[in-house]
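>>> coordinates for the following, if possible.
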Amino acid sequence: MRLIYVLDALVICSWLVGASGAAISNAKVAHLAAVAMVALLWIAVLSLKGARQSQILGVGSDEYKRVLEASLLTAGLVAISVLAIGEPLRAELVLLGVLPGMVTICLERWLLRRILHFRARRGAVLSRVVVVGAANDISYLVRQIRNKSASVYEVVAAVEDTGTSLQLPGVFVSYNFDDLDSLIEAHGADAVMVAGQLQAGSAAVQNLGWDLEATGTELILASSLTNVAGPRIKLRPVEGLPLIHVDPPSFTGTRWWIKRLIDVVLSTVALVVLCPLLGVIAVAVYLDSPGPVIFAQRRVGKAGEGFVMYKFRTMVADAEQRLDELKNFNEGAGPLFKLHQDPRVTRVGTFLRKFSLDELPQIFNVLRGDMSLVGPRPPLRNEVEAYEYRTFRRLLIRPGLTGLWQVNGRSDLSWEESVRLDLYYVENWSVLGDVIIMWHTFKAMVRPAGAY
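Got it, this is the predicted structure:
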């Protein structure tokens, strides 16, 4: 934590001093004081926005969001002061100081996150936790922590309070709630995480919080609101009763139009920039095997409406006709058909699939409005016919060229995990989240996993 304070301060001071170089060289005391005040304001706003809270460090996009919000608020306050005061404040402090400094702080946090993940692979974590709750809740929570938050939390022990058999590799499991204090001490835990409803009821959570006060151990409650992210959850205490308000997901309004504008602009730019590459791939597909260069397939889009999705052909021309003879060898999850070694895939197709280059023609679908750059995976009609009730929520927004499924393993995902990721995106999408997913997609293309 202290390292983050120091690094933030160094970045802020460096950019503000650099933006005010001319004035400082003339040793204007008033301007030096103004620069110092802006630096202190920026550091304070970062703290007020919670950009250094341990709960958000190392995982998710909330850390970056708070840095951006705090920096833009600082820029706004400085801009207003420039208009109101003039000298000694200058517009350069915003244009050449705060705005590029904001990007640098995000880069600093990204680098720290990489270091944190590197250390996590060698056993270093921010918090060691003991998980308490029912068997199913504990298993799900531990699995998600190991998959998504391994650099932040390490589950060192668990207390299963219903007496059900629970097996967690590498984790000591107790079935006696009275063992909690000794487990915390024995494993050096600094947090207790409650997974779902305790058998003893809500009073047990309150009593647990009181018991942990003396030890300085943090109490963390895992929300039972599956797939609902923090920004949609608001706590409103009414007469001592903490009520949780859940905002509905957003599928209209300004953010929705911004998402569409980004789709149009970036897809247009991508088509112009990638035109030579698209030409090279088209020639390679044409020369590799007989058949059309583009594979057109009916998919299901927003609100269940069908559309034609385009891809570079990666299989032999009669692949659809040969599907029946391979169905008994299906290795895909749920209603998906996948084979690690599909004999219908061509030589060029193998390369294109590995680096997701076969998906590039879908940029035309994005420009047309059939798809978005980021969204749920575009399903086939037979997949939709096998959907359960909740799975239909995938169709509330346009399917994506990429998405959480693309950057979390693709074909290596189970059907349940693929659905969960898509539903999470539908419920909690944001413009900044889309940008982060696109960045992770680029990394996934460079270092592919689960693509075949």
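
>>> for the rest of this, base every contact and every neighbour count on C-alpha atoms.
OK.

>>> from residue 159, how far out is residue 183?
According to CA to CA, to the nearest Å, residue 183 stands 9 Å off from residue 159.

>>> comparing those two, which residue is more hemmed in?
residue 159 (25 against 20; other CA atoms under 10 Å).

>>> how about the more buried one, secondary structure?
strand (DSSP: H, G, I helix; E, B strand; the rest coil).

>>> and this one, please, so the two structures can be compared:
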Amino acid sequence: MESPHLSLSLQTNFVEVKKYPWWKAMMDYGIGFLATVILLPVFFILFFIASFDTGFPGIFQQERIGRFGKVFVIYKFRTYHSITHTKSEVGKWMRKTKLDELPQLFNILKGDMSLVGPRPDISGYYDALKGNDRVILGLKPGLTSEAGIKYRNEEEILNQQENPLQYNDEVLFPEKIKMNLDYYNHLSFKNDLKILLKTFSVLR
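Okay, the predicted model is just below:
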């Protein structure tokens, strides 16, 4: 985990970042709580399936970069076998349907994430942004985004490349930055609703 001094220095670099909208917090906690209550039975079923399929517990945890570069722990259903480290058939299905992302509702309720915002990435990407691109870090990572929708099959795209890491660093990530900057510059309740509805439509 990062030191308090690092977190403070990161926040002082964002004096011009837009104030976090009140409606966004209301949407996150309101829809997040309602979705958690409604989907709780589904969560327990998937938890037991993932635990049986990949090993107990069926929850995957990993450090990701959050708002102002603060590190947080993201939750997902485990899709890789804990012993063989290979993706299970059930795991493939959960990734395709994005059901493995369901535990991130708890990240939203904890305040680490938002319903809509840049998809959370590992260290070395968003926290390494320079200049005006760093305003993206003024947003909480999101469960969905325009970039997340466009590259929802990112794993398949990368698997088709001769050098997946280079393609991600030189093509995909720069494109995500552009899309996330556009989201930041046009932040609105209407736009968030549009992205949420678009997410539901592509997942059906």
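
>>> overlay them and tell me the TM-score.
Overlay of the two chains. TM-score (TM-score structural alignment, normalised by the length of structure 2): 0.77; 173 aligned residues with a CA RMSD of 2.1 Å.

>>> that older thread, what's the overlap in contacts for residue 183 and residue 159 of structure 1?
residue 130 (CA atoms under 8 Å, 6 or more residues apart in numbering).

>>> how close does the alignment partner in structure 2 of residue 404 of structure 1 get to residue 72 of structure 2?
Using TM-score structural alignment, the partner of residue 404 of structure 1 in structure 2 is residue 146. Using CA to CA, we find residue 146 of structure 2 at a distance of 22 Å from residue 72 of structure 2.

>>> the more surrounded of these two?
residue 146 (23 against 19).

>>> name the nearest residue to the more buried one, ignoring sequence neighbours.
Nearest-residue entry for residue 146 of structure 2: residue 195, 6.5 Å, with adjacent residues in sequence omitted and distances by CA to CA, 6 or more residues apart in numbering.

>>> residues near the one you found, how many?
18.

>>> and for residue 194 of structure 2?
There are 12 residues near residue 194 of structure 2, going by other CA under 10 Å.

>>> which helix or strand contains it?
helix 189-203 (DSSP states H and E).

>>> show me what that helix is packed against.
With contacts taken as 3 or more CA pairs under 8 Å, 6 or more residues apart in numbering; DSSP states H and E, helix 189-203 of structure 2 sits against strand 114-116, strand 142-144, helix 146-150.

>>> how about it: buried residues?
Of the residues in helix 189-203 of structure 2, 192, 195-196, 199 count as buried by neighbour count, 16 or more other CA atoms under 10 Å.

>>> where do the strands of the stretch 51-200 of structure 1 begin and end?
With strands called from DSSP state E, counting those that start in this stretch, the stretch 51-200 of structure 1 shows them at 127-133, 153-160, 172-174, 191-195.

>>> need the contact partners of stretch 41-57 of structure 2.
58-59, 77-82, 88, 90-91, 102-103.

>>> change it to 10 Å
36-37, 39-40, 58-60, 76-91, 94, 99-100, 102-103 (CA atoms under 10 Å, 6 or more residues apart in numbering).

>>> pull out the buried residues from those residues.
The neighbour count (16+ other CA under 10 Å) marks 36, 58-60, 76-82, 88, 90-91, 94, 99-100, 102-103 as buried among those.

>>> among the contacts of stretch 41-57 of structure 2, which are in helices?
Taking DSSP state H, the ones among these that sit in helices are 36-37, 39-40, 89-91, 94.

>>> kindly reformat these as CSV containing distance to residue 164 of structure 2.
Output for those, formatted as CSV (distance: CA to CA, whole Å):
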residue, distance to residue 164 of structure 2
36, 35
37, 38
39, 35
40, 36
89, 23
90, 24
91, 21
94, 22
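
>>> out of those, which is nearest to residue 140 of structure 2?
Nearest to residue 140 of structure 2 among those, counting by CA to CA, is residue 36 at 19.1 Å.

>>> give the aligned equivalent of that closest one in structure 1.
For residue 36 of structure 2, the residue aligned by TM-score structural alignment is residue 271.

>>> returning to that earlier point: identify the farthest-apart pair in the ones in helices among the contacts of stretch 41-57 of structure 2.
37 and 89 (27.7 Å).
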